[in-house]
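S.K.: Have a look; sequence and predicted model below, questions after that.
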Amino acid sequence: MTWASIDLNADLGEGFGRWRLTDDEQLLSVVTSANVACGFHAGDASTMRRVCALAAERGVRIGAQVSYRDLAGFGRRSMDVPADELAAEVAYQIGALEVFAKAAGARVAYVKPHGALYNRVVRDEEQAQAVVDGVLLAGDRLPLLGLPGSQLHRIAGKAGLPVVTEAFADRAYTAAGTLVPRREQGAVITDPAAVVDRSVSMARFGVVTSQCGRSVAVRARSLCLHGDTPGAVELAREVRARLEGEGVRVEAFA
């Protein structure tokens, strides 16, 4: 499936205290959805407040990027968290961000897992159920952003939650349509021209070339551009300009 329009999302607010990783202000002039770190893998109260205010000012949709409690590992270490504990922590993160979104005159519009949790809920039914339970516990039937065909989307759909399919412009894919683990060589695409070309291919034709050279269907409604990639702002601008030049409308998902 291809789309006449596509959402561009980026992971933002990934700093803590005096440390900042992403150029939030510049990226918010390009993307249409902001996955805001909620304090468990990155982010703190001041950062969440600042990013929500900037996003609301620019009409960018605010999403809660929920994670395992793993500041030291940036949320990229898989953890065996009991399901009831994980559900509570997901709800906690959504609730924290909602305070700052409301203060900015906006709201949390969707949820996206981060890092190891994102990859875990592709296959792990128990952890996927816990994330869904956390969203329901937070009190809003928020859309869940994730990989097509994931356990997260299957379970969310059964619970009546909207799901939004996502693809990654700068990550390598396996032949099965999953992301190549970051620990493997070539997992992150660093060539800007390749990232731009892959973005157009996914948005216009719904396919991407896997690491082994096979074409893989991606069916994405939203395209992720990682904010911590070197040169992320300029790359995001190039992706958006090329998409619009190819006749693809860049807008937040409905």
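M.R.: That came in fine, so what should we check first?
S.K.: switch to C-alpha atoms for all contacts and neighbour counts from now on
M.R.: Noted.
S.K.: Now do the same contact list for residue 110.
M.R.: For residue 110, the contacting residues are 62, 63, 64, 142, 143, 144, 145, by CA atoms under 8 Å, 6 or more residues apart in numbering.
S.K.: helices or strands up against the helix or strand that contains residue 204?
M.R.: Element membership for residue 204 (DSSP states H and E) is helix 192-205. With contacts taken as 3 or more CA pairs under 8 Å, 6 or more residues apart in numbering; DSSP states H and E, helix 192-205 sits against strand 207-209, helix 232-245.
S.K.: Show me which of the ones you listed has the highest average neighbour count.
M.R.: strand 207-209 (a mean of 23; mean count of other CA atoms under 10 Å).
S.K.: by contact count, what packs against that one?
M.R.: Strand 207-209 packs on helix 192-205, strand 215-217, going by 3+ CA pairs under 8 Å, 6+ apart.
S.K.: same thing but 10 Å
M.R.: Packing partners of strand 207-209 (3 or more CA pairs under 10 Å, 6 or more residues apart in numbering; DSSP states H and E): strand 163-168, helix 192-205, strand 215-217.
S.K.: In CSV: those, plus mean neighbour count and distance to residue 88.
M.R.: As requested, the helices and strands packed on strand 207-209 are exported to CSV (neighbours: other CA atoms under 10 Å; distance: least, CA to CA, whole Å):
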stretch, mean neighbour count, distance to residue 88
strand 163-168, 23, 21
helix 192-205, 20, 35
strand 215-217, 18, 34
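S.K.: Can you add distance to residue 57 and give these back as JSON lines?
M.R.: JSON lines is the format used below for these (distance: least, CA to CA, whole Å):
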{"stretch": "strand 163-168", "distance to residue 57": "24"}
{"stretch": "helix 192-205", "distance to residue 57": "27"}
{"stretch": "strand 215-217", "distance to residue 57": "35"}
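S.K.: list the contacts for residue 26?
M.R.: 232, 233, 234, 236, 237 (CA atoms under 10 Å, 6 or more residues apart in numbering).
S.K.: Surely the last one touches residue 29?
M.R.: Yes: in this structure, residue 237 sits in contact with residue 29. The criterion is CA atoms under 10 Å, and the distance is 8.9 Å.
S.K.: if we can go back for a sec, the helix holding residue 204 vs helix 232-245, what angle?
M.R.: 40 degrees (axes from the mean of the first three to the mean of the last three CA atoms, to 10 degrees).
S.K.: Please compare the first structure with the one that follows:
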Amino acid sequence: MGTIDLNADLGEGFGRWRLTDDERLLSVVTSANVACGFHAGDAATMRRVCELAAERGVTIGAQVSYRDLAGFGRRAMDVPPAELAAEVAYQIGALEVFARAAGTRVGYVKPHGALYNRVVHDEVQAAAVIDGVLLADPSLRVLGLPGSRLLELADKAGLSAVTEAFADRAYTEEGTLVPRGEDGAVVTDPDTVVRRSVELARSGAVVARSGARISVRARSLCLHGDTPGAVELARRVHERLVASGVRVESFA
């Protein structure tokens, strides 16, 4: 029935505080979006997650963000393009040090939070992210929403653009994510998340918040690591995908 990658946001802690169960999630997912210190994460956390990912053969991705530790990268910001490009490259470079030390490499880049949503439509900010990726490593893949300006510009720049879908987020009829501040933006029922995961992997479609069935063709499926019961939910999704004839493996 096809192939799908499972990615999750990991390393989203800071100092003694940890948000995600990195070790257990890394036994389920095939790609790890590692926080690079701007919305969460620190040097020790990045090093630990890279080592664990390398041990398990999980592809490492740099989850780049606006510089917003207090707001967890979810607050809207206007960053000058040259500054944003430099900060994207900076975050990738920091994670690459720890990936190499663990015997592997950073394989892709995924924006986080407000930056992720901004580059769906904002060409200036999307171009800045692409400039930052090119500055860091032109061989990197870029993970993002299908139809986004980010992926369009990545493709034009010669970067490998990888589409992703969200089993635990509500969609608009236009194929974008419902803003987190709105009711029903996050799908919390485990059975619904599992069912949506299989539907996305097998048919490339999902039911939008309005009830309309929309096309969401994706090579990777994101499961948020900061939701309650994230590990068990990820395991259920993985098992149901395999049972449905879908091969689960990294896009890299």
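M.R.: On my side now, so go ahead. The model shown is predicted, which means the values in this text are computed figures rather than measured ones.
S.K.: got the helices and strands packed on helix 192-205 of the first structure as CSV, with distance to residue 44 of the first structure columns?
M.R.: As requested, those are exported to CSV (distance: least, CA to CA, whole Å):
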stretch, distance to residue 44 of the first structure
strand 207-209, 35
helix 232-245, 22
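S.K.: which stretch among these comes nearest residue 195 of the first structure?
M.R.: helix 232-245 (7.8 Å; CA to CA).
S.K.: Could you tell me where the closest one falls in the second structure?
M.R.: Mapped onto the second structure using TM-score structural alignment, helix 232-245 of the first structure spans residues 230-243.
S.K.: how distant is that stretch from the center of its chain?
M.R.: Distance, stretch centre to chain centre, for stretch 230-243 of the second structure: 17 Å (CA atoms, centre = their mean, to the nearest Å).
S.K.: again with stretch 86-94 of the first structure
M.R.: Using CA atoms, centre = their mean, the offset of stretch 86-94 of the first structure from its chain centre is 17 Å.
S.K.: which bit of the second structure covers it?
M.R.: Using TM-score structural alignment, stretch 86-94 of the first structure pairs with 84-92 in the second structure.
S.K.: next one: stretch 162-171 of the first structure
M.R.: Using TM-score structural alignment, stretch 162-171 of the first structure pairs with 160-169 in the second structure.
S.K.: Beyond the longest strand that the first structure contains, next helix or strand please.
M.R.: Determined from DSSP state E, the single longest strand within the first structure is strand 5-12. The C-terminal neighbour of strand 5-12 of the first structure among helices and strands, as given by DSSP H and E, is helix 24-27.
S.K.: now the helix or strand following that following helix: which residue numbers in the second structure?
M.R.: Downstream of helix 24-27 of the first structure, the first helix or strand assigned by DSSP H and E is strand 33-37. Alignment of strand 33-37 of the first structure against the second structure: residues 31-35, by TM-score structural alignment.
S.K.: The matching stretch vs the first structure, mean deviation?
M.R.: Stretch 31-35 of the second structure: mean distance to aligned residues in the first structure after superposition is 0.1 Å, counting by mean CA distance after the TM-score superposition for the first structure.
S.K.: helix/strand/coil for the residue nearest to residue 78 of the first structure when sequence neighbours are not counted?
M.R.: Using CA to CA, 6 or more residues apart in numbering and skipping the chain neighbours, the partner closest in space to residue 78 of the first structure is residue 116 (5.0 Å). Taking DSSP: H, G, I helix; E, B strand; the rest coil as the rule, one finds residue 116 of the first structure in the helix state.
S.K.: From residue 248 of the second structure, how far out is the aligned partner of residue 116 of the first structure in the second structure?
M.R.: Alignment note (TM-score structural alignment): residue 116 of the first structure maps to residue 114 of the second structure. Distance from residue 114 of the second structure to residue 248 of the second structure, counting by CA to CA, to the nearest Å: 28 Å.
S.K.: one step back: which other residues reach the match of stretch 86-94 of the first structure?
M.R.: Contacts to stretch 84-92 of the second structure, defined as CA under 10 Å, 6+ apart, come from residues 34-38, 61-67, 78-79, 81, 83, 93, 96, 106, 108-109, 111, 125-137, 140.
S.K.: 7 Å instead, please
M.R.: 36, 62, 64, 128, 129, 131, 132, 133, 135, 136 (CA atoms under 7 Å, 6 or more residues apart in numbering).
S.K.: what helix or strand does residue 52 of the second structure sit in?
M.R.: helix 43-56.
S.K.: just to revisit the earlier point, using TSV, lay out the contacts of stretch 84-92 of the second structure together with distance to residue 211 of the second structure, neighbour count and secondary structure.
M.R.: TSV is the format used below for the contacts of stretch 84-92 of the second structure (distance: CA to CA, whole Å; neighbours: other CA atoms under 10 Å; DSSP: H, G, I helix; E, B strand; the rest coil):
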residue	distance to residue 211 of the second structure	neighbour count	secondary structure
36	37	28	coil
62	34	30	strand
64	32	29	strand
128	35	23	helix
129	33	31	helix
131	38	22	helix
132	38	24	helix
133	37	27	helix
135	42	16	helix
136	41	19	helix
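S.K.: coming back round to it: can you check which of the helices and strands packed on strand 207-209 of the first structure gets nearest to residue 181 of the first structure?
M.R.: Of all those, strand 163-168 comes closest under CA to CA, at 13.0 Å.
S.K.: mean shift of that closest one relative to the second structure?
M.R.: Relative to the second structure, strand 163-168 of the first structure is 0.3 Å off (mean CA distance after the TM-score superposition for the first structure).
S.K.: that older thread, reformat the contacts of residue 26 of the first structure as JSON lines; add distance to residue 167 of the first structure.
M.R.: Shown next, in JSON lines, are the contacts of residue 26 of the first structure (distance: CA to CA, whole Å):
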{"residue": "232", "distance to residue 167 of the first structure": "17"}
{"residue": "233", "distance to residue 167 of the first structure": "18"}
{"residue": "234", "distance to residue 167 of the first structure": "19"}
{"residue": "236", "distance to residue 167 of the first structure": "15"}
{"residue": "237", "distance to residue 167 of the first structure": "17"}
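S.K.: Looking at those, which one is closest to residue 161 of the first structure?
M.R.: Distances from residue 161 of the first structure to those, taken by CA to CA, are shortest for residue 236, at 29.4 Å.
S.K.: Thanks a lot, see you next time.
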